[in-house]
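Q: sequence unknown, structure follows:
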């Protein structure tokens, strides 16, 4: 379940951008970034970079996480779903635990499929959301 959640967050991360300001002048490759200059990191673009994630970067493949998050891509900290470093999301462990608990409860009693009426149209407002919602068909499992 962890691998499915991580792959879902990689492809459809709710946060579209991460903004940072360096506290000192830094150099990234040939790029020099002065202290205090705002840097905007486009998470969806980073998460689909074929140089980092491989040729199947646009495909849903939870097995890419089978050896852990840091061994998934060519860069150990390529997954930015909860950011990285000292300003990473303080609630990331709780969010993952909560998502797993909710999914475990739902999957014990129901099967679900996406409605044939579903139209795939992600839209970026404040965060990434399905433009027309996600209609789901729930079926009670036989006991």
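A: That came through, no problem. Note that this is a predicted model, so its numbers are computed, not measured.
Q: For the rest of this, base every contact and every neighbour count on C-alpha atoms.
A: Noted.
Q: quick one: terminal-to-terminal distance for stretch 61-72?
A: End-to-end distance for stretch 61-72: 11 Å, by Cα to Cα, to the nearest Å.
Q: in it, what counts as buried?
A: Buried residues in stretch 61-72, counted by 16 or more other Cα atoms under 10 Å: 62, 64, 65, 72.
Q: Looking at these, which is nearest residue 11?
A: Using Cα to Cα, residue 62 comes nearest to residue 11 of the buried residues of stretch 61-72, at 10.6 Å.
Q: residues contacting the closest one?
A: With contact set as Cα atoms under 8 Å, 6 or more residues apart in numbering, residue 62 has these partners: 3, 4, 6, 7.
Q: Residue 78 - how many residues pack around it?
A: 21 (other Cα atoms under 10 Å).
Q: another one to put next to it:
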């Protein structure tokens, strides 16, 4: 953002908001696509989510109060992010032990599929592993769950993306049931 004379113009703010919104479009749509796929192949979780949405909103438009009570939805989204993180790698510049300016690529996919952390059913869709939160799901190693990065460089859009995904998925579940084609091969 270019600041002129120590002032931020309304156009600058609008541009920053647009940037923030559009930057997350691809990753949020990836999250929703994989979540719908996982729910289509796991009907019991699709029905649990639909029931929770119906209890929270009925056929009304989702609201902030109801979104915060969607425990099953949170578990489903976290498990979708674990199995299919929308960002294939996280790049960091190392200035400490390794040579300066060295770039390190961290693969959330590899970490989130480590059977030592996630157990023998690491490749199975099991949203209930998040029933008691990320720390319990990762066997007290929350750094093993990286769909939005971790620490001071965690994605700024984390909360926005999760709210957007919850609203979208709630509205989809209110209106549709989905299944995979009998000829689909994963």
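A: Done, it's in. Everything numeric here is computed off the predicted structure, so don't read it as measured data.
Q: overall similarity of the pair, as a TM-score.
A: Once the chains are laid over each other, their TM-score by TM-score structural alignment, normalised by the length of structure 1 reads 0.73; 113 aligned residues with a Cα RMSD of 1.3 Å.
Q: on that earlier part again, buried ones among the contacts of residue 62 of structure 1?
A: Buried members of these, scored by 16+ other Cα under 10 Å, are 3, 6, 7.
Q: can you give me the helices in structure 2?
A: 10-23, 25-41, 43-57, 64-67, 71-83, 108-111, 115-118, 134-137, 158-175 (DSSP state H).
Q: how about CSV for those helices, with distance to residue 183 of structure 2 added?
A: Listed next are those as CSV, based on distance: least, Cα to Cα, whole Å:
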stretch, distance to residue 183 of structure 2
helix 10-23, 34
helix 25-41, 13
helix 43-57, 17
helix 64-67, 35
helix 71-83, 22
helix 108-111, 27
helix 115-118, 30
helix 134-137, 33
helix 158-175, 24
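Q: hey, which of these is tucked in deepest?
A: Of all the helices of structure 2, helix 71-83 carries the top mean neighbour count, a mean of 23, counting by mean count of other Cα atoms under 10 Å.
Q: Between helix 43-57 and that helix, find me the angle.
A: 130 degrees (axes from the mean of the first three to the mean of the last three Cα atoms, to 10 degrees).
Q: Walking through structure 1, point out its strands one by one.
A: Assigned by DSSP state E, the strands in structure 1 fall at 17-20, 26-28, 31-33, 39-42, 110-114, 122-124, 128-130, 136-140.
Q: CSV for those strands, including distance to residue 92 of structure 1?
A: Below are the strands of structure 1 laid out as CSV (distance: least, Cα to Cα, whole Å):
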stretch, distance to residue 92 of structure 1
strand 17-20, 15
strand 26-28, 27
strand 31-33, 29
strand 39-42, 19
strand 110-114, 26
strand 122-124, 21
strand 128-130, 18
strand 136-140, 26
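Q: picking up where we left off before, nearest to residue 113 of structure 1, of the buried residues of stretch 61-72 of structure 1?
A: residue 62 (18.1 Å).
Q: picking that back up, please name whichever of the helices of structure 2 is nearest to residue 101 of structure 2.
A: So among the helices of structure 2, helix 108-111 is nearest, using Cα to Cα, at 21.6 Å.
Q: so where in structure 1 does the closest one end up aligned?
A: Aligning helix 108-111 of structure 2 against structure 1 (TM-score structural alignment) gives residues 43-46.
Q: The matching stretch against structure 2, how far on average?
A: For stretch 43-46 of structure 1, the mean distance to aligned residues of structure 2 following superposition is 1.1 Å (mean Cα distance after the TM-score superposition for structure 1).
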